[in-house]
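> Predicted model, plus sequence, below.
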Amino acid sequence: MWAYWLGAIPVTVEEILKACPRQRVTALSRGALSYRTAGQGPAVVFLHGLAGNSLSWARQFPALAARYRIVAWDAPGFGLSDAVEPDVEVFADVLRELLDHLGCGPAAVAGHSMGGVVAARLAAGHPDKVARLVLSCSHAGYGESADSPMQPRVEQRVRELASVGAAEYGLIRARGLFPAGFADKEAMGVAAGVAAEARPEGIRSSTRMLQLADNRSVLPRLEMPVLVITGERDPVVKPHLRDELRALTPQARHIEMPGAGHAPYLEYPAAYNAILDEFLSPG
């Protein structure tokens, strides 16, 4: 692992993933929560999306850990984290407990896609915990009623995972993150390896959480510095959701990454990390 931080360049997907900090597990009030951490300095907490886990940030750890204390969680139902109720307030409270456990608040919180929905809810409910907020390829939540049925694609994905196996499932999910014609096999391999670790309980609870979550009333009221990053060719967050998030955060800085799909942290890591670094260390 330490060779990565000392400058050796991994040349395979396996080496990239193995070079990430080791997975740690802590007991919180709602069960086990796993995460990875490296570096020293101001805390930056990364929250992954539906097809991710703490390994999603394999290209951020080595670039940013020299200047920041990086923490990447495994959301409830992912990695070694126990699943919780499919409620965005519960997800945000688990995150609050993790920050308190690690003693790293107020922190910069960078939430990607699903992670952005959770990050925004934490920032709204506990602004003392969030010094800066990054919403990466995210949205406001789907805001459906509690009596709405589970989306059919949820059980379809669970059945797909069981029928094709983890490796093929990971590849299918990874292909859906990138725009047509994307040819970086290393980025694709990392995304597939991460997505292959999905668990049925995580798929179910997190998708339902997003289905019910609604941050439309809280996003305009956020008072900490906010950065919204979007991908020009994002195949996951549709244009109307992207535009809605922009409209709901007029106080934020908005950056669209040209040519990027739904995983700019893997597709264009140097540019993505530079955007983060500038926002995290202004002036």
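Perfect, I can see it now.
> drop to CA atoms for contacts and neighbour counts, all remaining ones
Fine.
> residue nearest the centroid of the protein?
His48 (1.8 Å; C-alpha atoms, centre = their mean).
> That residue contacts Val117, doesn't it?
No. Applying C-alpha atoms under 8 Å as the test, His48 and Val117 come out as separate, 10.5 Å apart.
> give me the element Leu80 is part of.
Taking DSSP states H and E as the definition, Leu80 sits outside all helices and strands.
> Next one: Gly41 from Tyr68, what distance?
4 Å (C-alpha to C-alpha, to the nearest Å).
> that older thread, can you pull the residues that touch both of His48 and Val117?
Here His48 and Val117 have Gly111 as joint contacts, going by C-alpha atoms under 8 Å, 6 or more residues apart in numbering.
> Pasting the second one now:
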Amino acid sequence: MMFDWGKQRLHCTDEGTGPPILFLHGLGGNASNWLHQRRHFSRTHRVIALDLPGHGRSTGVDVSFREYRDAIEATLDHCEIDQVSIIGLSKGARAGLSFTAHRPERVHKLVIVNAFLHLTPEDRRSRLELYELLLRPGGLHVWGDRLLRQMGVREHTAIWRGFTASLSSITPTHLHSVFRELVDIDQRPELQNLRKPILLIRGEKDAFIPPYCVEEMSAICSTSEVLHLSDSGHLPYLDDPVRFNKAIESFLLGEARTPSAISAG
């Protein structure tokens, strides 16, 4: 469905009935990335998947990351949802965290998949160098190939082909602009102040997100638990959707547990 948000138009999918879940994609993605999860969870939940501003069918390439939380609230208002559980990947997870910190009463549980809340100076520099490729002639495909390798999904043929095909719909300057904004925002204080049940998912083959990121998040958030997926990279919802869905389902249906680190592989 499409709906107005100020001067912009936002798109989201709305499927199923039951406790509401909101899926938020990563940088350059869209609502269709969550197709496996939408099919699975819509049997027992109301599933909303949002195209964040400037992504998919949503307008707003000039919308800042800080405004994404307002787009999330507008989506919940449009769908008449008071409280929701949020599952976000990378940038989408950070948008979900920003919204949760801003409007905690509207979030039941939060799942953060392969995200950084801050980077060391060296990691910041190396990732900025990668995204600088987007501004060079012919750099889009070089960026895409290097990113796939860092994300640990290059060997998954279907993911590689789908990602490569999606490059034609990407606006390189938009991705570059959003990423530069992201690397300069430290969201650790937002996480530290939360008292919501939070599941942190780490794909062990993901070299784009440094391992210290999830360790640090777990240490500063007393209500979090960590799931390590030894055979997955940056996109566990695609490379092993059955295991990913079971983990999310267990977290959503179960009671809040004491902080723990769980390995699955």
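Received the coordinates, thanks. These figures come from a predicted structure and were not determined experimentally.
> Compare Gly41 and Tyr68 of structure 1 (neighbour count), which wins?
Ranked by neighbour count (other C-alpha atoms under 10 Å), Gly41 of structure 1 and Tyr68 place Tyr68 first, with 19 against 12.
> what do we get in structure 2 for the more buried one?
Residue pairing (TM-score structural alignment): Tyr68 of structure 1 is matched to His45 of structure 2.
> now swap in Asp184 of structure 1 and tell me
Checking TM-score structural alignment: Asp184 of structure 1 goes with His156.
> got it, and Ser54 of structure 1?
Taking TM-score structural alignment, Ser54 of structure 1 has Ala31 as its aligned residue in structure 2.
> what sits against that match?
Contact analysis of Ala31 of structure 2 by C-alpha under 8 Å, 6+ apart lists 12-13, 23-25, 49-51, 56.
> Tell me the one of the residues you listed nearest Gly254 of structure 2?
Checking the contacts of Ala31 of structure 2 against Gly254 of structure 2 with C-alpha to C-alpha, the nearest one is Phe23 at 18.9 Å.
> ok, and what's touching the helix or strand that closest one falls within?
Secondary structure assignment for Phe23 of structure 2, by DSSP H and E: strand 20-24. Outside strand 20-24 of structure 2, the residues that touch it by C-alpha under 8 Å, 6+ apart are 31, 34, 45-52, 81, 83-89, 92-93, 95-96.
> Of these, keep whichever come out buried.
31, 34, 45-52, 83-89, 92-93, 95-96 (16 or more other C-alpha atoms under 10 Å).
> Now, these that are in strands?
Members of those lying in strands (criterion: DSSP state E): 46-51, 84-89.
> roughly how far is the strand holding Phe23 of structure 2 from the heart of the chain?
Taking C-alpha atoms, centre = their mean, to the nearest Å, one finds strand 20-24 of structure 2 lying 11 Å from the centre of the chain it belongs to.
> now stretch 106-125 of structure 2
With C-alpha atoms, centre = their mean as the basis, stretch 106-125 of structure 2 stands 9 Å off its chain's centre.
> cool, and stretch 136-147 of structure 2?
Relative to its chain's centre, stretch 136-147 of structure 2 lies at 22 Å (C-alpha atoms, centre = their mean).
> For it, buried residues please.
Buried residues in stretch 136-147 of structure 2 (16+ other C-alpha under 10 Å): 139-140, 143-145, 147.
> With respect to Ala101 of structure 2, which of those is nearest?
Checking the buried residues of stretch 136-147 of structure 2 one by one against Ala101 of structure 2 (C-alpha to C-alpha), the nearest turns out to be Leu147, at 29.5 Å.
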